[in-house]
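Peer 1: dropping a prediction and its sequence here:
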Amino acid sequence: MNKTEVIARRILGWKLNRWDRWYDQEKENFIYDFKPEENLEHALFIVERLKGFGYTYSVIGKYEVCFNDVCDNGKTLAQAITNAAFSLADNSTIDEGWL
C-alpha cells in the first residue's frame, strides 16, 4: 500500500470503491481523487479525524506538523500533514479498535 492508501484505510476508515474513489461509510459519501499531499482540503480531513481520536495537532514552523509527539515536515503544509499522519499510521500507533 502507498502512503495515501494507508491513511485512507487506517486513519479515515475508508474503503476503496474504484481505482479513483474512496467510500466513507460514516458519512455515506464518495471521495474522488483523494490526494492529501497535494490538496490541503483533503489533508484537513486527516487532521479532523485524528483530532476526533484525541490527537493534538500543532504546526511547528512553516511546513512541519505534529500529532501529539509524532512530527514530520514537507514542502507544503498538506505534504507535512500527510507525512506526519503516515508516520503515525505506519508505525501502528493508532489503536485499530477505533476503526
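Peer 2: Received it, and whenever you're ready, just let me know what you need.

Peer 1: can we go C-alpha only for contacts and neighbour counts from here?
Peer 2: Noted.

Peer 1: how much space separates residue 26 from residue 39?
Peer 2: 22 Å (C-alpha to C-alpha, to the nearest Å).

Peer 1: the more surrounded of these two?
Peer 2: Counted by other C-alpha atoms under 10 Å, residue 26 and residue 39 do not tie: residue 39 has more neighbours, with 15 against 9.

Peer 1: presented hereafter is structure B, for comparison with structure A:
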Amino acid sequence: MNKTEAIARRILGWKLNRWDRWFDFENRKFIPVSDFQPDKNLDHAMLIVKKLEQFGYTFTKSGDSEVRFNHVGGAGANLAEAITDAAYSIADTSSLPDGWV
C-alpha cells in the first residue's frame, strides 16, 4: 500500500470503488485515484489535516517543509509533502480499522 492509498483508506475512510476511483462515504462522492495527490496539492493535503484534527490531532508547522501532528513529524520538499509524510507515519503505524486513526 503506497502513502496516498494508506492515507485515503486509514485516515479519510475512503474505499476503493474500482481500480481507478475512491468513494468518499462522508461526502457521498467518487474521487478518481489520479485526482487525489496530497503530496503535490496543498488543498488535498489540508483535507488530511482537517480530518486528523477531527480525530484529536494538533497540527503544527515549522516553516514550509516540516510539520507535526502531536508527536509525529514529517518533512518534505514543500508543505504538502511534509503533511503527507507525517500523515503516512500515522496511518502506517495505526492498528485501528480504516477511517479510525
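Peer 2: Structure received. Bear in mind the structure is a predicted one, so any value in this text is a computation, not a measurement.

Peer 1: nearest spatial neighbour of the aligned partner of residue 59 of structure 1 in structure 2, chain-adjacent residues omitted?
Peer 2: In structure 2, the residue paired with residue 59 of structure 1 is residue 61, using TM-score structural alignment. Of all residues not flanking residue 61 of structure 2 in the chain, residue 67 sits nearest, at 4.2 Å (C-alpha to C-alpha, 6 or more residues apart in numbering).

Peer 1: so the most centrally placed residue in structure 1, which state does it fall into?
Peer 2: The centroid of structure 1 falls nearest to residue 46 when counting by C-alpha atoms, centre = their mean (3.6 Å). Put simply, residue 46 of structure 1 is helix when judged by DSSP: H, G, I helix; E, B strand; the rest coil.

Peer 1: which one is it nearest to, not counting chain neighbours?
Peer 2: residue 12 (6.8 Å).

Peer 1: for that neighbour, give its distance to residue 75 of structure 1.
Peer 2: 23 Å.

Peer 1: distance check, residue 40 of structure 1 against residue 10 of structure 1.
Peer 2: 19 Å.

Peer 1: now do residue 88 of structure 1
Peer 2: Residue 88 of structure 1 is 10 Å from residue 10 of structure 1, by C-alpha to C-alpha.

Peer 1: got it, and residue 3 of structure 1?
Peer 2: Taken as C-alpha to C-alpha, the span from residue 3 of structure 1 to residue 10 of structure 1 is 11 Å.
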